[in-house]
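Colleague: got a predicted structure plus its sequence, pasted below:
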Amino acid sequence: MTIEITIEDDRWAASDLSALAERAVEEVLRHVGLDPDDCEVSLMGCDDARIAALNAEFREKPKPTNVLSWPAQDLSPDEPGAIPQRPEPDFTGEIALGDIAISFDTCLREAEDAKKPFDDHVTHLIVHGLLHLLGYDHIRDPDATLMERVEVEILGKMGVDDPYMVE
């Protein structure tokens, strides 16, 4: 498994983003039946200013968000609620999945507001972002139901509480 990590905000050092990413990416890939050794993903740990600029550029939403994803392949299913397609390897046999950016500021604020451990929230967002790279989405209701269920299953295996459970 290749995870290329770029840290643009030094505050990420305290949470060991690399370790969180390795664990989350491996669990997601195994859950969907992919060999982690065959896959590569890029992850950038940034701040709200950087993610707001990216959000404006790519989604025309000039505001910060928690996580953004850029899939290398469009794997989304045609039928609402269907399982996404499997990614295709390149000529070397590697499967490039795409890029994820995650904002420290928004993650911290959301974790504090929800009274969740920061590392658990970051883990959830890495899982969420990686599932987007794998063709999962939450725009259509059946797709959202599937994606949330898969997230909860993966996070449960990792000992992270259901992020959608309201107490």
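Modeller: Great, that's in hand.
Colleague: rest of the way, CA atoms for contacts and neighbours
Modeller: Fine.
Colleague: ok, which stretches of this protein are helices?
Modeller: Using DSSP state H, the helices of the chain run over 17-31, 48-59, 104-114, 118-133, 141-157.
Colleague: what's the burial count for Gly93?
Modeller: Gly93 has 10 neighbours, counted by other CA atoms under 10 Å.
Colleague: included below, for side-by-side comparison, is a second structure:
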Amino acid sequence: MATVHIDVMINSSSSQLPDQSELEKWATAAVGEHYKEAEISLLIVDEEEGTELNRQWRGKEGPTNVLSFPSDLPAELELPLLGDLVICVPVVEREAIEQKKSLNSHWAHMIVHGTLHLLGYDHIEDHEAEKMESLETDILGQLGYPDPYQGNE
């Protein structure tokens, strides 16, 4: 199993953020056997910054729950940096309510989802989405969380 360290920067006024150990537990579960050691930078933002970053990097209006920026360091550097994640707290909080999930469960899903993106998984094509969603469901199940897609069809 990997050892994952997350460097967290908080630009959010929310008082309902998971603690460092939870973030690292969720990311570690997602990394699994892919790496022995990994590092992720996590920026936690409010809606205004989330909206700006989504516009800047994806060309889309409004905030999104998680943005993933895989590291593009040359392999010869052999650094354990997987990349950067940005999580928009108000979106995650709204989605948890809308999807009738606990906030903690949805945070776990967002960290697992974002980490899988850093590992190269995607959900643009249907077959990719099925593989990624199945992997997310398995990882979250191992962590004791329910299927994040149950009832969200």
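Modeller: Ah, there it is. Keep in mind that this is a model prediction, so the values were computed, not measured.
Colleague: hey, which of the helices of structure 1 is tucked in deepest?
Modeller: Comparing these by mean neighbour count (mean count of other CA atoms under 10 Å), helix 118-133 ranks first with a mean of 23.
Colleague: what range does it cover in structure 2?
Modeller: Counting by TM-score structural alignment, helix 118-133 of structure 1 falls onto residues 103-118 of structure 2.
Colleague: how much space between the residue sitting furthest away from the middle of structure 2 and Val92 of structure 2?
Modeller: What lies farthest from the middle of structure 2 is Glu76; by CA atoms, centre = their mean that is 26.4 Å. Per CA to CA, to the nearest Å, Glu76 of structure 2 is found 36 Å from Val92 of structure 2.
Colleague: which residues touch Glu167 of structure 1?
Modeller: Contact analysis of Glu167 of structure 1 by CA atoms under 8 Å, 6 or more residues apart in numbering lists nothing.
Colleague: tell me the spacing between Asp16 of structure 1 and Lys115 of structure 1.
Modeller: 20 Å.
Colleague: correction: Glu4 of structure 1
Modeller: In terms of CA to CA, Glu4 of structure 1 sits 30 Å off from Lys115 of structure 1.
Colleague: out of those two, which sits in the more crowded spot?
Modeller: Using other CA under 10 Å, the more surrounded residue of Glu4 of structure 1 and Lys115 is Glu4, with 13 against 10.
Colleague: in structure 2, what residue corresponds to the more buried one?
Modeller: Here Glu4 of structure 1 is matched to Asp7 in structure 2, going by TM-score structural alignment.
Colleague: isn't that match right next to Ala27, touching?
Modeller: No - Asp7 of structure 2 lies out of contact with Ala27 (CA atoms under 8 Å); the separation is 11.9 Å.
Colleague: picking that back up, which residues does the match of helix 118-133 of structure 1 contact?
Modeller: Defining contact as CA under 8 Å, 6+ apart, one finds that stretch 103-118 of structure 2 is touched by 18, 23, 26-27, 29-31, 65-71, 82-85, 87, 92-93, 95-97, 122, 132, 136, 139-140, 145-146, 148.
Colleague: what residue in structure 2 is paired with Ile102 of structure 1?
Modeller: If you follow Ile102 of structure 1 across to structure 2 using TM-score structural alignment, you land on Ile87.
Colleague: ok, the equivalent of Ala27 of structure 2 over in structure 1 to Ala53 of structure 1 distance?
Modeller: Taking TM-score structural alignment, Ala27 of structure 2 has Val25 as its aligned residue in structure 1. To Ala53 of structure 1, Val25 of structure 1 is 25 Å away according to CA to CA.
Colleague: cool, and Glu26 of structure 1?
Modeller: Applying CA to CA, the value for Glu26 of structure 1 to Ala53 of structure 1 is 29 Å.
Colleague: Glu148 of structure 1 too?
Modeller: 27 Å.
Colleague: ok, Met1 of structure 1 next?
Modeller: Counting by CA to CA, the gap from Met1 of structure 1 to Ala53 of structure 1 is 29 Å.
Colleague: same check, this time on Ala111 of structure 1
Modeller: Applying CA to CA, the value for Ala111 of structure 1 to Ala53 of structure 1 is 22 Å.
Colleague: repeat for Gln73 of structure 1
Modeller: Distance of Gln73 of structure 1 to Ala53 of structure 1, given as CA to CA: 23 Å.
Colleague: one more: Ile5 of structure 1?
Modeller: Going from Ile5 of structure 1 to Ala53 of structure 1 by CA to CA gives 19 Å.
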